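Visitor: Take this sequence and fold it.
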Amino acid sequence: MDLPRTPSFRLDGRRALVTGAGRGIGLGAAAALAAAGAHVVLAARSAAEIEEAAAAIRAEGGSAEALPLDVADIADAGAKITAAGPFHALVNNAGTNRPAAFPDVTPEDFDAVMALNVRAAFFVAQAVARGMMATGISGAIVHVSSQMGHVGGARRSVYCASKWAIEGITRAMAIDLAPHGIRVNTLCPTFIETPMTQPFLADAGFKANVLEKIKLGRLGQVEDLMGAILFLCSDAATLMTGSSLLVDGGWTAE
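Guide: Predicted coordinates:
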């Protein structure tokens, strides 16, 4: 009897771009993809940080390089991504948050969050997708969204708007890019302990409220997402597109 074989999670011979790669989820994504054999290009504004991260990956036998850029500078980032590509995978991770109660949100808050979380993410993905199409690569694009792209949250009206937008963009992209063999999905974490969330989680009351909603009773760690990212970028997910992978500890279960 010929048994079915599990598709490979290896990424040998492939190139991956990770934005916001110097710390937190982006650093975890870069480490996971490199450990699976991909050559990883780490992109962020913080040149020293991504150089250090790329060096750490190489020190462990991986293949990595730094690509300093500002994803919010659409023209410059697009040119640099095109020159560094093509890529077989993108983890579109760069993002921000400016929590505020809805009546207190300023136009500056709104514009800053939407510019990075939506506008920049859209055009980074476009640059990568164009490179894939031009070279016939059947690749994978992973937008790092959030559980807040599926529910609402206090003091997070703009952040929720940005992540719901990413969920919609992902589904439309998946339809447009499917004929080219390019898959597009979102990864939707709960609260992960990272440098970005640390200031919020330092508030004992806020942290207690978060833990009450996470059914598994603990905050997420970057390591909790690394397997999911690898899955979405690998051949194990070749029939998955236009979907969301929630790694939320059960937050959205009710």
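Visitor: use CA for all of it now, contacts and neighbours both
Guide: Noted.
Visitor: What is the burial count for Pro79?
Guide: Just so we're on the same page, residue 79 is Ala rather than Pro. 12 (other C-alpha atoms under 10 Å).
Visitor: Please report the distance of it from Ala228.
Guide: Distance of Ala79 to Ala228, given as C-alpha to C-alpha, to the nearest Å: 29 Å.
Visitor: try Val113
Guide: Separation of Val113 from Ala228 (C-alpha to C-alpha): 25 Å.
Visitor: Packing partners of the helix or strand containing Ala125?
Guide: Using DSSP states H and E, Ala125 maps to helix 121-135. Packing partners of helix 121-135 (3 or more C-alpha pairs under 8 Å, 6 or more residues apart in numbering; DSSP states H and E): helix 74-84, strand 89-92.
Visitor: Swap in 7 Å and give it another go.
Guide: Secondary-structure packing of helix 121-135 (3 or more C-alpha pairs under 7 Å, 6 or more residues apart in numbering; DSSP states H and E): helix 74-84.
Visitor: Show me what the helix it packs on is packed against.
Guide: helix 121-135.
Visitor: Mind doing that once more with 10 Å?
Guide: In terms of contacts (3 or more C-alpha pairs under 10 Å, 6 or more residues apart in numbering; DSSP states H and E), helix 74-84 is packed against strand 15-19, strand 39-44, strand 63-68, helix 121-135.
Visitor: contact partners of that helix?
Guide: 15, 17, 41, 43, 67-72, 85, 87, 119-131 (C-alpha atoms under 10 Å, 6 or more residues apart in numbering).
Visitor: One more pass at 7 Å, please.
Guide: 69-71, 120, 123-124, 127, 131 (C-alpha atoms under 7 Å, 6 or more residues apart in numbering).
Visitor: Could you pull out the buried residues of it?
Guide: 74, 77-78, 80-82 (16 or more other C-alpha atoms under 10 Å).
Visitor: Would you do the same for the sequence below? I want to compare the two.
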Amino acid sequence: MKLQNRIALVTGSTQGIGRGIAVRLAEAGADLVINGREDGEEAQETLEQVRKLGRRACFIAADVGVVAECRRLVNEAVAQMGPLDILVNNAGLQKHRPFLDAEEAEYDQVLEVNLRGPFFLAQAFARHLRDSNRGGRIINNSSVHEELPFPNFTSYCVSKGGLKMLMRNLAIELAPLGITVNNVAPGAIETPINSSLVKQPDKLERLLENIPAGRLGQPRDVAGAVAFLASDEASYITGTTLVIDGGLLWNYSEQ
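Guide: So this is what the prediction gives:
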């Protein structure tokens, strides 16, 4: 088990890609800190899946869009589970809004969760590793939209483009501490956020025409890449984005 005796904190891991990542890391031997904005059935389901694999796990509620909550999340994770080894900044959201109609509050909400949260979570995590004289892994769940324009989702694209440069800068600054920093960039993944798309055959067909692999991705497709980047096998990989999109990025066209 490649992540035996490692402890991972995965934000936004109560469902979708985040849950898939948490379960995959547990399969590789890691113990897990599950995070979401509030406890509930989804959080408990993730905990149950991780514990069925024989791994330790806890849930900590925190809003990663609030800096004080980011710092509390890391501190409580260490207090409950022990020294952390892996941080996966997975929590994220998007708002559909034409640019000319965009509102400040929506922009702020997207940037707070998608960019400010990863910034200050990474800072708290890296300080923890520095103070305990240990290396570690930071993996951000970005998007193909760190590269690809997405009309009517400008704030989302801004946040993911910023996350790309955050990753690159931190990779350079934190490398002397033995901390690697990388992004995964999913394309179209079948998760609850895309449930309405799956129910619209015409829209789904047009999207699939842009994906050379001919299918939507699954959370496990992203989770496997995260598990690799978290492992010792990826110890010399830092400052890069691993695209997981079935070829969509280089084949996409607006229709």
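Visitor: re the thing from before, present the helices and strands packed on helix 74-84 of the first structure as JSON lines; the columns should include distance to Thr241 of the first structure and mean neighbour count.
Guide: Formatted as JSON lines, these follow (distance: least, C-alpha to C-alpha, whole Å; neighbours: other C-alpha atoms under 10 Å):
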{"stretch": "strand 15-19", "distance to Thr241 of the first structure": "18", "mean neighbour count": "28"}
{"stretch": "strand 39-44", "distance to Thr241 of the first structure": "22", "mean neighbour count": "27"}
{"stretch": "strand 63-68", "distance to Thr241 of the first structure": "27", "mean neighbour count": "22"}
{"stretch": "helix 121-135", "distance to Thr241 of the first structure": "14", "mean neighbour count": "19"}
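Visitor: Adding distance to Met148 of the first structure, write those out as CSV.
Guide: Putting these into CSV (distance: least, C-alpha to C-alpha, whole Å) gives the following:
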stretch, distance to Met148 of the first structure
strand 15-19, 20
strand 39-44, 24
strand 63-68, 29
helix 121-135, 17
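Visitor: Of all those, which one comes closest to Leu177 of the first structure?
Guide: Closest of those to Leu177 of the first structure is helix 121-135, at 8.0 Å (criterion: C-alpha to C-alpha).
Visitor: Kindly list the longest strand within the second structure.
Guide: strand 179-186 (DSSP state E).
Visitor: Check the mean deviation of the helix or strand just after that one from the first structure.
Guide: Using DSSP H and E, the next helix or strand after strand 179-186 of the second structure towards the C-terminus is helix 195-198. Aligned to the first structure and superposed, helix 195-198 of the second structure gives a mean residue distance of 3.3 Å (mean C-alpha distance after the TM-score superposition for the first structure).
Visitor: what's the following helix or strand after helix 195-198 of the second structure?
Guide: From helix 195-198 of the second structure, the next helix or strand downstream (DSSP H and E) is helix 201-208.
Visitor: Who are the packing partners of that following helix?
Guide: Using 3+ C-alpha pairs under 7 Å, 6+ apart, the elements in contact with helix 201-208 of the second structure are helix 195-198.
Visitor: how about the aligned partner of Gly22 of the first structure in the second structure, secondary structure?
Guide: Aligned counterpart of Gly22 of the first structure in the second structure: Thr14 (TM-score structural alignment). Here Thr14 of the second structure is coil, with the state taken from DSSP: H, G, I helix; E, B strand; the rest coil.
Visitor: Please tell me how far the spatially closest residue to Thr14 of the second structure that is not a sequence neighbour sits from Asn182 of the second structure.
Guide: Of all residues not flanking Thr14 of the second structure in the chain, Ala43 sits nearest, at 4.5 Å (C-alpha to C-alpha, 6 or more residues apart in numbering). The gap separating Ala43 of the second structure from Asn182 of the second structure is 26 Å, by C-alpha to C-alpha.
Visitor: One more: Gly40 of the second structure?
Guide: With C-alpha to C-alpha as the criterion, Gly40 of the second structure and Asn182 of the second structure are 30 Å apart.
Visitor: So between the two, which is more surrounded?
Guide: Just comparing Gly40 of the second structure and Asn182: by other C-alpha under 10 Å the higher neighbour count belongs to Asn182, 27 against 11.
Visitor: Would you mind listing the residues in contact with the aligned partner of the more buried one in the first structure?
Guide: Mapped onto the first structure by TM-score structural alignment, Asn182 of the second structure lines up with Asn185. The neighbours of Asn185 of the first structure, taking C-alpha under 7 Å, 6+ apart as the test, are 141-143, 170, 241-244.
Visitor: Just the buried residues of those residues.
Guide: The buried subset of those (16+ other C-alpha under 10 Å) comprises 141-143, 170, 241-242, 244.
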